[in-house]
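J.: quick one, structure for this:
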Amino acid sequence: MTDKLIIFDTTLRDGEQSPGASMTKDEKLRIARQLERLKVNVIEAGFAASSNGDFEAVRAIAQAIKDSTVCSLARANDRDISRAAEALKGGNSTRIHLFLATSALHMEKKLRMTPDQVFEQARLSTRFARNLSEDVEFSPEDGYRSDPDFLCRVLEAVIDAGATTINIPDTVGYAIPELYGNFILDLRKRIPNSDRAIWSVHCHNDLGMAVANSLAGVKIGGARQIECTINGLGERAGNCALEEVVMSVRTRKDYFGLSLDIDTSQIVAASRLVSQTTGFVVQPNKAVVGANAFAHASGIHQDGVLKARDTYEIMRAEDVGWTANKIVLGKLSGRNAFKQRLHELGIEMESEAEINAAFAKFKELADRKSDIFDEDILALVMDESVTAEHEHYRLLALSQRSETGERPHAKVAFAAGDQELHAESDGNGPVDASLKAIETQVKSGAEMLLYSVNAITSGSTESQGEVTVRLQHGGRVVNGVGSDPDIVVASAKAYLSALNKLHSKNERVAAQG
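T.: The predicted model follows:
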């Protein structure tokens, strides 16, 4: 076994399955470039066969990424595999990731296949994939709850058929660390050709043990790949968090004895980018990337840290990128400086017109806010008003009146395609009035599942507010994110952003692994 641990990031595929976390091709590309800077070994870019949008995103990422392996998920059938291979064609380093359920429950209730049928499909689909790619990963979905004897039979066959990585998913987050580690160890001991593949772990966090289970799979089971997501993003309770497993292995190298390729100084930047793109706010006490991760409130702790940092700190904040939050630009900064900062943040714009539009928004923000941080720039370029020509709805103007003892009132002007609409409404507050005014014209009928406000940068009332709105309509759940120093304007932007996603006809087919 190698002493190197492979980090397989599935933020763009499994993470995107969080309700409302679906991303555009450009957003996926931006995150993929940050993952490449983070030096992630494998980037699972999506599920190419699920939709044309996902296919195009996988293809764009495969063409753009040079230093990481780009992977596409595929069900164990020829159509999905061919679609994945087509999307990955021409990439510098690519992988096809097959999955097929092997637990009795999934085979009977979901697949409606016999174990012999599943065995044969796994073997044949792996052989077909290996003819199209030298790098093939096979995942027995719900593997941890599968019969070990049947699982051994299937995995031995797919390794013989050419699988180079074997992943054991704890699809429903049912595992316990010691049991999961020993489960993988037992499989590796029993399968005669187990040494011909790299073993991988993929754990969900339903019982809060995804990181612990993954590390047990490595330490006890001998796995050498961990599948994870930035901020632990994922459906239900999420996935194993990349930042936690990476810093665990790095901080406790004395115990794990493993090396990593990861540039940990890029962790916080990746966390912020994923959070601002998806609208999923990182909780303050989140390990490694939470705002309080390196804060010390206790007087005893503060005294100890001042005297010697290692009294209470097992990691340095700068090692994971916290010191990167510096003032970088202001109102006197020129276009070239702005363009260079975009490049450093991994933001690649397709045309000079887009750069000019973003720079104009930057100058407008700089007139209202003296200090511009990296987070402000990320929020600015993600603001759909910068690329308004691509959006159906966009905010044009907003005014609102709110006085003590008087019912708040808002007037909103916004574009819907080529049409300019004007609306006004009362509400319980200025935000409520503004959103109700928009809805009087749009008449979406969507149910609001979430409204949240977060300060993009801390320490000043001048900070931009970032608003997340989650809407549900017709079985679809979407997130909209908007930012502005005026929280009412940010709320209107977020609402229109969510409406744009509902208006989009792009559909995804969810898959589990």
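
J.: CA only for contacts and neighbour counts going forward, please
T.: Noted.

J.: tell me which stretches of the stretch 1-150 of the chain form helices.
T.: Taking DSSP state H, counting those that start in this stretch as the criterion, the stretch 1-150 of the chain contains helices spanning 25-37, 52-64, 78-88, 104-106, 115-132, 148-160.

J.: which one of these lies closest to S444?
T.: Proximity to S444 (Cα to Cα) singles out helix 52-64 among the helices of the stretch 1-150 of the chain, at 23.4 Å.

J.: can you name every helix or strand that that closest one contacts?
T.: Helices and strands in packing contact with helix 52-64 are listed as helix 25-37, strand 42-46, strand 69-75, helix 78-88; criterion 3 or more Cα pairs under 8 Å, 6 or more residues apart in numbering; DSSP states H and E.

J.: so for F150, which of those sits nearest?
T.: Closest among the helices and strands packed on helix 52-64, once you apply Cα to Cα, is strand 69-75, at 19.5 Å.

J.: and this one, so I can compare the two:
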Amino acid sequence: MSDRLYIFDTTLRDGEQVPGCQLNTVEKIQIAKQLEQLGVDVIEAGFPVSSPGDFNSIIEISKAVTWPTICALTRAVEKDIDVAAESLKYAKRKRIHTGIGTSDSHIKYKFNSTREEIIETAVRAVKYAKRYVEDVEFYAEDAGRTDNEYLARVIEAVIKAGATVVNIPDTTGYCLPEEYGAKIRYLMEHVDGIEKAQISTHCHNDLGMATANTLQGVLNGARQVEVTINGIGERAGNTSLEEIAMILKCHKGINVETNINTTKIYPTSRMVSSLMNMPIQPNKAIVGRNAFAHSSGIHQNGVLKNAQTYEIMDPKDVGLDENAIVLTARSGRAALKYRLHVNGIETDEEKLDRIYEQFLQFADKKKEVTDDDILMLAGADTADIHAVKLDYLQVTTGKGVKSVASIGLDISGQKFEEASSGNGPVDAAIKALKRIISKQMTLKEFTIQAISKGSDDVGKVHMQVEYGGSVYYGFGANTDIVTASVEAYIDCINKFRE
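T.: This next block holds a predicted model:
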């Protein structure tokens, strides 16, 4: 009989720490429901003391999902734990995730403390959390750089205090796979009472080893893995849920099973990418658009004869639809709705009508409309509710000609027009925009990304705009890169107007 591995998804907490990828409560609920369909065991829904938004999101997610455990993160601080317990009041299954740094670096520089004081704080936090919930997870932050003997002392103490799960994070992504696996094995062999708790992995990808480290943790006794969809997360990201799930599915000899319905992986991946405006790299394992693509003639010949010559997974196993429905300007609502569904986007008739009108205009500009395109259209639909909207944009530019832009905005029903010259079409357009929105704004970052290929490609623009001492993140997508740039700037403006 296979061992059971529990999947702890932290997309809505650690994953959301990516700059510019913050979600509102409605979007978090949408992802949480999809994670429930995917089969994750635990959803870490947020860090409730950090903001009213996180607190409210945990409450609403707790109401929206049924069987996964809902987890709230805290520091080893009584107020944090009080707030976490309150945020979990509607959860059917609830967990408080508390902890403290254990490496000498954290103890000395972050806490100005001692090893013994850290153990006392850890034990006190676990006991305090147990007053509210039975299921308490303890994290030893920077465990990857904590010496094993001291780490074992900490883990033994918190298990005696009542911790049901002990999380061993490689917080900085520093460990080598053998080193991390040996750390888990050391705890299995040297912690008195380790059988009373579940060991969890939480690996970061700073050196590209998050998945390898997590797998080594599992092979050495960990039975919970902390992961995110598409491997998103702070800095270089976290262990990818889809990679761990498919490694275990492909390597039956490991004899460890999860509850993941792998056919839901692709739509979940696309939903997270779309809602967070965070493109998936084409060569990303499992869910990248090239993951099942073959361009080499030798590879193509082999795959046509037998797919297993170059494919170790059936695309259908990860929910990748092979139906050759291609969307064009002659496609109907049913085909569009189907492609949205395949990509994890569910729509009511009213929203479908709005997206369809945009789709027809878009399809007239392109011969074929890709999944990336329709995800962009689904995300752009939210622009209808914003106060500032782009009415029109006209730009004159060329070699030896000074770029001039004319722009029209609709601001809460009022029409405004302005024009400006600039150092190139984007500069001219943004200067014209800023003449209407007369606020002191500074463009901090401007990134353009193509999402397919060809002269009729859609360009995605990501921007960071500073206003009032805060940085706001905006996103725009259009076949015209100047228009996409203006839409991204307007997206930033709408966020600091909210």
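
J.: any idea what the TM-score comes out to?
T.: TM-score for the superposed pair, counting by TM-score structural alignment, normalised by the length of structure 2: 0.89. Supporting figures: 493 aligned residues with a Cα RMSD of 2.9 Å.

J.: could you dump the helices and strands packed on helix 52-64 of structure 1 to CSV with distance to N231 of structure 1 and mean neighbour count?
T.: Supplementary listing: these in CSV, determined by distance: least, Cα to Cα, whole Å; neighbours: other Cα atoms under 10 Å:
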stretch, distance to N231 of structure 1, mean neighbour count
helix 25-37, 13, 22
strand 42-46, 15, 28
strand 69-75, 20, 28
helix 78-88, 26, 21
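
J.: pipe the helices of the stretch 1-150 of structure 1 into a markdown table and attach distance to L306 of structure 1 per row.
T.: Converted to a markdown table, the helices of the stretch 1-150 of structure 1 look like this (distance: least, Cα to Cα, whole Å):
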| stretch | distance to L306 of structure 1 |
| --- | --- |
| helix 25-37 | 32 |
| helix 52-64 | 45 |
| helix 78-88 | 51 |
| helix 104-106 | 55 |
| helix 115-132 | 57 |
| helix 148-160 | 53 |
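
J.: E375 of structure 1 is nearest to which of the ones you listed?
T.: Across the helices of the stretch 1-150 of structure 1 (criterion: Cα to Cα), the nearest stretch is helix 25-37, sitting at 14.2 Å.

J.: list the helices and strands that closest one packs on?
T.: Here helix 25-37 of structure 1 is seen to pack against strand 42-46, helix 52-64, helix 267-278 when contacts are counted using 3+ Cα pairs under 8 Å, 6+ apart.

J.: pick the most buried one from the ones you listed.
T.: Mean neighbour count (mean count of other Cα atoms under 10 Å) peaks for strand 42-46 among the helices and strands packed on helix 25-37 of structure 1, with a mean of 28.

J.: how big is the offset of that one relative to structure 2?
T.: Superposed on structure 2, strand 42-46 of structure 1 shows a mean distance to its aligned partners of 1.3 Å (mean Cα distance after the TM-score superposition for structure 1).

J.: which among the helices of the stretch 1-150 of structure 1 is found nearest to V477 of structure 1?
T.: Distances from V477 of structure 1 to each of the helices of the stretch 1-150 of structure 1 were compared by Cα to Cα, and the smallest falls on helix 52-64, at 16.9 Å.

J.: so what touches that closest one?
T.: For helix 52-64 of structure 1, the external contacting residues (Cα atoms under 8 Å, 6 or more residues apart in numbering) are 24-26, 28-29, 32, 45-49, 70, 72, 83-84, 87-94, 506-508.

J.: and for stretch 312-328 of structure 2?
T.: Outside stretch 312-328 of structure 2, the residues that reach it (Cα under 8 Å, 6+ apart) are 250, 262-267, 286, 292, 335-336, 342, 363, 366-370.

J.: again with stretch 103-117 of structure 2
T.: In this structure, residues lying in contact with stretch 103-117 of structure 2 by Cα under 8 Å, 6+ apart are 101-102, 118, 141-143, 145-147.
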